[in-house]
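Undergrad: return atomic coordinates for the entry below.
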Amino acid sequence: MVVTAAILAGIVALEHVYILIMEMFLWTSPSTRQRFGTSESFAKDTKSLAANQGLYNGFLAAGLVWGLLHPNTTFGYQIQIFFLVCVLVAAVFGGFTAKRSILIVQGVPAAAALIFVLLAQ
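TA: Below is the predicted model:
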């Protein structure tokens, strides 16, 4: 159970590092524009906003890594729970205000990781 929880939390962290890279560094690239459904002009106009958003995704990833590597496992679980709930809240908000697919792409992995982290305690 502990290993599964760590793997799932790690996957959520990696997903947010990937989002950070897309939003901060690849926002105007054709593949990222296609993934987010944006036009070239929109991507250019919103590049700084996307970079800021990417930074926040990086903070989510950093928090999850911090929780995974914390030497006190009890506190590490608490950190993971906090950041997984943050990801889940962001996924629900994004799913209702931006694209429904965010609920699946970000929400489902975060919910699964959260369940396993809670069960691993």
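Undergrad: from here on, contacts and neighbour counts on C-alpha atoms
TA: Will do.
Undergrad: what's the neighbour count on residue 121?
TA: For residue 121, the count of nearby residues is 12 (other CA atoms under 10 Å).
Undergrad: repeat that for residue 38.
TA: Applying other CA under 10 Å, we find 15 residues neighbouring residue 38.
Undergrad: where along this structure do the strands fall?
TA: Taking DSSP state E as the criterion, the chain carries no strands.
Undergrad: tally of neighbours for the nearest residue to residue 64 once chain neighbours are set aside?
TA: Closest residue to residue 64 apart from its sequence neighbours, by CA to CA, 6 or more residues apart in numbering: residue 80 at 5.4 Å. Using other CA under 10 Å, residue 80 is surrounded by 28 other residues.
Undergrad: one more sequence to fold, the one below, so I can look at both together:
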Amino acid sequence: MLSTILIALVAALHVYFMYLEMVAWDRPLGRKTFRTTPEFSAASKALAANQGLYNGFLVAGLAWGFWLGEPGFAVKTFFLACIVVAGVFGAVTVSRRILYLQALPAALALIALWAGW
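TA: I've put the predicted structure just below:
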């Protein structure tokens, strides 16, 4: 049960990330969240939308794992692991905040999933 709640939380976070990157990137909320200037956000809007689309695929993968039920264990494991790796990479290359906002929740969900919680 705990793993289900944590995985749903991770999926919800990535829906929000997708929104921020695909819709709000060049709006005040997006610029404030990502600490960008209007010029930078306008110039990088297409790149951010692409990144947001990838976050949507992560959500779709987690939803697929839920839909599969018990056989979805491997699917959920794969997508959570992808999120952890992406979060660690983002923390190393972009901002340490990504480690706490993306990698940590996914790692906790992965631990709970594997522990059978």
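Undergrad: give me the TM-score for these two chains.
TA: TM-score for the superposed pair, counting by TM-score structural alignment, normalised by the length of the second structure: 0.97. Supporting figures: 117 aligned residues with a CA RMSD of 1.0 Å.
Undergrad: quick revisit: what residue of the second structure matches up with the residue nearest to residue 64 of the first structure?
TA: Using TM-score structural alignment as the criterion, residue 80 of the first structure maps onto residue 76 of the second structure.
Undergrad: residue 56 of the first structure now?
TA: For residue 56 of the first structure, the residue aligned by TM-score structural alignment is residue 54.
Undergrad: list the contacts for that match?
TA: Counting by CA atoms under 8 Å, 6 or more residues apart in numbering, residue 54 of the second structure makes contact with residue 18.
Undergrad: and it, how far is that from residue 9 of the second structure?
TA: Remark: distance between residue 54 of the second structure and residue 9 of the second structure (CA to CA, to the nearest Å) = 17 Å.
Undergrad: can you find the partner of residue 13 of the first structure in the second structure?
TA: Per TM-score structural alignment, residue 13 of the first structure is aligned with residue 11.
Undergrad: burial of its match, as a residue count?
TA: Counted with other CA under 10 Å, residue 11 of the second structure comes out at 22.
Undergrad: over to residue 12 of the second structure?
TA: Per other CA under 10 Å, the neighbour tally for residue 12 of the second structure reads 13.
Undergrad: again with residue 29 of the first structure
TA: Using other CA under 10 Å as the criterion, residue 29 of the first structure is surrounded by 13 other residues.
Undergrad: what about residue 45 of the second structure, distance to residue 38 of the second structure?
TA: 10 Å.
Undergrad: what sits in contact with each of those two?
TA: Taking CA under 8 Å, 6+ apart as the contact rule, residue 45 of the second structure and residue 38 both touch residue 26.
Undergrad: could I get the full set of helices for the second structure?
TA: Taking DSSP state H as the criterion, the second structure contains helices spanning 2-22, 28-34, 38-43, 45-68, 73-93, 97-98, 104-115.
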